[in-house]
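**Q** coordinates for the following, if possible.
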Amino acid sequence: MPSIPPLSSFRGQGRASTPRPRIPVPTARAIVDCAVYVDGHRLPGRFTHDEALAEARSRGGFVWIGLHDPDETQMADIASTFDLHPLAVDDAVKSHQRPKLERYDDTLFLVLRTVSYVPHEMDGVSEIVETGDIMVFTGTDFVVTVRHGEHSGLAGVRRELEDRPEQLCHGPYAVLHVVADHVVDSYIEVATRVENDIDEMEEQVFTPRNHVTIESIYQLKREVVELRRAVNPLAAPLQFLAHKPDLPVPKEIRRYLRDVADHHTAVAERISDFDESLSELVSAALAKISLQQNTDMRKISAWVAIAAVPTMVAGIYGMNFEHMPELKWTYGYGMVLLFIVTVCAGLFVTFRRNDWL
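**A** Prediction:
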């Protein structure tokens, strides 16, 4: 009869000592759209990313594939098809990258930060600006856009570009320009709405007898700082794309990119002005609070001075000395009360005339 192993030999076997392997998710789950464009027109039909690249190369067109939040496995599959550099692929998987432009042989890798305005309450904690990412790989016959965040969809951009085949004829760099232009336009829209918030806050600060918390201004200032961090670093990549002659960007697209760079410069300057305006609002609000505190202290001091009169008189006549004047006087009590009321009324009128009450 075989012996029963001791209970100690089963300890620890109920839990796995190593984590369960992740089930790979098909690459198609991360693909939002995959299209082949020839002579500025989209070819009918559905393609996988491998089929799309083969079809584009056989017809002399290019592929535009859009991805949303791909994981490492999905991105590696795309990278093997389009021969993307591992360093750029690693950046594309991770969100919250700094805007930049990198070149890997014939492939350009552009990182853009997207922003979205969030309706909010001025409570000091609400989020005003939500950020995301769009990464664009641009090659001779392909464009791969990788999107992180829910607000930065490119479906509308793709439809608008497909309605302009004359621009699509310029190839993958036409897509790069349209995506950059779309992102910069969103900067302008968000900056306009933030400017409205600042104007409203400024009106509240300078309205008499209106209470404004410093936390609300700091909330706006914090979000403007985040907006500036998303917008300003894109200036160098756009200038590089627009003015660097050795990049494989068509001359006509470079002209459009210069216009995008000009719009970006304008919105970056507006955001810098927001920061200065909010700093001035903080100073104004602090001065208003300080003035209100001084007013409150004057009122408190005035009432303390008025209350000191009856306190002083009551303290004097509350002493237990036998020989004190007016103690045996018939009208002493009434005259003391009349004296207290007269002095207090005189102090009240004096403080009121001097705007202390």
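
**Q** alpha carbons only for contacts and neighbour counts from here, please
**A** Fine.

**Q** so what secondary structure elements neighbour the helix or strand containing Glu252?
**A** Element membership of Glu252 [criterion: DSSP states H and E] is helix 251-317. The contact analysis (3 or more C-alpha pairs under 8 Å, 6 or more residues apart in numbering; DSSP states H and E) places helix 251-317 against helix 172-205, helix 214-231, helix 235-243, helix 332-353.

**Q** and the angle for that helix with helix 332-353?
**A** Calculated by axes from the mean of the first three to the mean of the last three C-alpha atoms, to 10 degrees, helix 251-317 forms an angle of 160 degrees with helix 332-353.

**Q** quick one on the thing from earlier: how about JSON lines for the helices and strands packed on helix 251-317, with distance to His148 and mean neighbour count added?
**A** Converted to JSON lines, the helices and strands packed on helix 251-317 look like this (distance: least, C-alpha to C-alpha, whole Å; neighbours: other C-alpha atoms under 10 Å):
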{"stretch": "helix 172-205", "distance to His148": "13", "mean neighbour count": "19"}
{"stretch": "helix 214-231", "distance to His148": "14", "mean neighbour count": "19"}
{"stretch": "helix 235-243", "distance to His148": "20", "mean neighbour count": "18"}
{"stretch": "helix 332-353", "distance to His148": "63", "mean neighbour count": "14"}
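
**Q** for Thr265, which of these is the nearest?
**A** Closest to Thr265 of these, according to C-alpha to C-alpha: helix 235-243, at 7.0 Å.

**Q** who's in contact with that closest one?
**A** 99-101, 110, 247, 249, 254-255, 257-258, 260-261, 264-265 (C-alpha atoms under 8 Å, 6 or more residues apart in numbering).

**Q** and the gap between Val129 and His68?
**A** In this view, Val129 and His68 are 21 Å apart by C-alpha to C-alpha, to the nearest Å.

**Q** rewinding a little: put the buried members of the contacts of helix 235-243 into a ChimeraX selection.
**A** Of those, the buried ones can be selected in ChimeraX as follows, counting by 16 or more other C-alpha atoms under 10 Å:
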select :99,100,101,110,249,254,257,258,260,261,264,265
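
**Q** mind listing what the residue nearest the centre of the chain touches?
**A** Nearest to the mean C-alpha position of the chain, by C-alpha atoms, centre = their mean, lies Val129 at 3.1 Å. By C-alpha under 8 Å, 6+ apart, the contact set of Val129 is Val115, Ser116, Tyr117, Val118, Glu223, Glu226, Leu227.

**Q** try 7 Å this time
**A** Val115, Ser116, Tyr117, Val118, Glu223, Leu227 (C-alpha atoms under 7 Å, 6 or more residues apart in numbering).

**Q** now the second one, please; I'll put the structures next to each other:
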Amino acid sequence: MTDQRADAPPGPRPGPFVPTTHPRPAGAPRPASSRPPGVDAVVDCAVYVQGRREPPIDPAEALAAAVERDGFVWLGLFEPTEAELGAIAEHYGLHPLAVEDAVYAHQRPKLERYDSDLFMVLKTARYVEHEQLTATSEVVDTGEVMVFVGPHHVITVRHGDHNDLTELRHRLEEQRDLLCLGPAAVLYAVSDLVVDSFVDVAEQVQDDVDELEASVFSPERTDDIGRLYQLKRELMSLRRAVAPLEVPLQKLAERQIDGVPDPMRSYFRDVLDHAIRVRDQVGSLDELLSSILQASLARTSMADNEDMRKISAWAGIIAVPTAIAGIYGMNFEFMPELQWRWGYPMVLLVIVVACVLLYRGFKRNGWL
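**A** Next up is the predicted model:
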């Protein structure tokens, strides 16, 4: 974890939201949002005290109420703009670097500390249903969830139209004992949801791998190289989401971190175990795909060799009548067979016998 204490802004400053923008990096494109026009970036906002959700409250007053009642506020956002997240950052005292990552997304999974706040990035994944895998099929769709964790707040920023956190919030509100552990409980729940989605995606990708394996080794002649390569590329997206997550979870499970109570470490260890299992499963699928791809290439090469042997065998058979016809087509005057009554039938018989013998020889050797 990196410590940015020297550059961190002061603690939470309750007050009205004031839009504040952060400069974009040079050359960085303006973040695109799939949020429908007119839809608020704030999905839900609630204050939790002793694990119980308090009555609805205005987001501008939620932090002050959480501090006053010794609880925490959970603010859920969906693809906020620079101005929207800038206003919230000003209100909650979020670090500009973390805010920049949350706005522009496309980050790798990581865990960072900014003064008294934790900032965690998680990649999300969803399996894209398809009737049949093709060389252009989209198999894995990825998104991101960023989580800001402070003493009295947890802010989730979701990018992508999957892994909705609304149902997770409802389930978590039924586990009062877990919510009593503070904002870290929300971080655990989000991490657990993301890793569980990886498990589901990996199992569904396994079905595609099995289908391709059966196709490659089927008696019928198939061309699966394009489909294999596409699935391998899609699996790489899942691997990039799963593999880097191990280090942040390991920190949360094994180290003493301010803002993460000791009882929470056992929860994060469970998530870490699942993440390692998925990482190994994805790695095994990738290795299996590589083996299937090599087998497909080898089978294609063998089929090409078999075709060449058949062509060569038939060319050898056809060469016999061609050679004989070429000799007698030279029109020399003194050719004894031309004056022999049985010369023509004899030549035809020689051609037939030679072709039959060659055919049987090639057939016996597996060339035909």
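
**Q** TM-score them against each other, please.
**A** The TM-score (TM-score structural alignment, normalised by the length of structure 1) is 0.89; 332 aligned residues with a C-alpha RMSD of 1.8 Å.

**Q** follow-up on the earlier one: now the helices and strands packed on helix 251-317 of structure 1 in a markdown table, with distance to Gln74 of structure 1?
**A** Listed next are these as a markdown table, based on distance: least, C-alpha to C-alpha, whole Å:
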| stretch | distance to Gln74 of structure 1 |
| --- | --- |
| helix 172-205 | 22 |
| helix 214-231 | 27 |
| helix 235-243 | 27 |
| helix 332-353 | 77 |
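
**Q** quick one: which of those helices is nearest Ala307 of structure 1?
**A** Once those are compared by C-alpha to C-alpha, helix 332-353 is nearest, at 7.7 Å.

**Q** in structure 2, what residues pair with that closest one?
**A** Mapped onto structure 2 using TM-score structural alignment, helix 332-353 of structure 1 covers residues 343-364.

**Q** touching that stretch from outside, list them.
**A** Ala313, Ile317, Val320, Pro321, Glu337, Leu368.

**Q** count of neighbours near the corresponding residue of structure 1 for the third one?
**A** Here Val320 of structure 2 is matched to Val309 in structure 1, going by TM-score structural alignment. Burial measure for Val309 of structure 1: 17 neighbouring residues, criterion other C-alpha atoms under 10 Å.

**Q** show me what contacts Val309 of structure 1?
**A** Ile340, Cys344.

**Q** if we go to 8 Å?
**A** Ile340, Val343, Cys344.

**Q** ok, so of those residues, who is nearest His177 of structure 1?
**A** Cys344 (78.0 Å).

**Q** Glu61 of structure 2 matches what in structure 1?
**A** Using TM-score structural alignment, Glu61 of structure 2 lines up with Glu51 in structure 1.

**Q** which element is that match on?
**A** Under the assignment here (DSSP H and E), Glu51 of structure 1 is part of helix 49-59.

**Q** give me the spatial nearest neighbour of Tyr256 of structure 1, chain neighbours excluded.
**A** Here the nearest residue to Tyr256 of structure 1 in space, its sequence neighbours aside, is His177; by C-alpha to C-alpha, 6 or more residues apart in numbering that works out to 7.1 Å.

**Q** got it, and Asp208 of structure 2?
**A** Leu133 (7.4 Å).

**Q** trace the one you found over to structure 1, please.
**A** Counting by TM-score structural alignment, the partner of Leu133 of structure 2 is Met122.

**Q** surely that match is in contact with Ser216?
**A** Yes: contact criterion C-alpha atoms under 8 Å: Met122 of structure 1 and Ser216 qualify, at 5.4 Å.

**Q** can you pull the contacts of Gln167 of structure 1?
**A** Counting by C-alpha under 8 Å, 6+ apart, Gln167 of structure 1 has contacts Gly40, Leu161, Ala174.

**Q** repeat that for Asn163 of structure 2.
**A** Thr124, Ala125, Arg126, Leu193, Val194.

**Q** and the residue nearest to Tyr256 of structure 1, how far from Thr138 of structure 1?
**A** The spacing between His177 of structure 1 and Thr138 of structure 1, counted by C-alpha to C-alpha, is 11 Å.

**Q** then Leu67 of structure 1?
**A** In terms of C-alpha to C-alpha, Leu67 of structure 1 sits 14 Å off from Thr138 of structure 1.

**Q** overlap in contacts of those two?
**A** Common neighbours of Leu67 of structure 1 and Thr138 (C-alpha under 8 Å, 6+ apart) are Val144.

**Q** return the member of the contacts of Val309 of structure 1 nearest to Ser95 of structure 1.
**A** For those, the nearest to Ser95 of structure 1 is Cys344 (69.9 Å; C-alpha to C-alpha).

**Q** list the residues that contact the closest residue to the residue nearest to the centre of structure 1 other than its chain neighbours.
**A** Among residues not flanking Val129 of structure 1 along the chain, Tyr117 sits closest, at 4.9 Å (C-alpha to C-alpha, 6+ apart). Taking C-alpha under 8 Å, 6+ apart, we find Tyr117 of structure 1 in contact with Ile128, Val129, Glu130, Val190, Arg193, Val194.

**Q** with those in mind, which one is nearest to Ser80 of structure 1?
**A** Taking C-alpha to C-alpha as the measure, Ser80 of structure 1 lies nearest Glu130 of these, at 32.4 Å.

**Q** how many neighbours does that closest one have?
**A** 16.

**Q** check Val267 of structure 1 too.
**A** By other C-alpha under 10 Å, neighbour count at Val267 of structure 1 equals 23.

**Q** do Asp105 of structure 1 as well
**A** 8.

**Q** one more: Arg159 of structure 1?
**A** 10.

**Q** swap in the one 4 residues further on?
**A** Using other C-alpha under 10 Å, Asp163 of structure 1 has 12 neighbouring residues.
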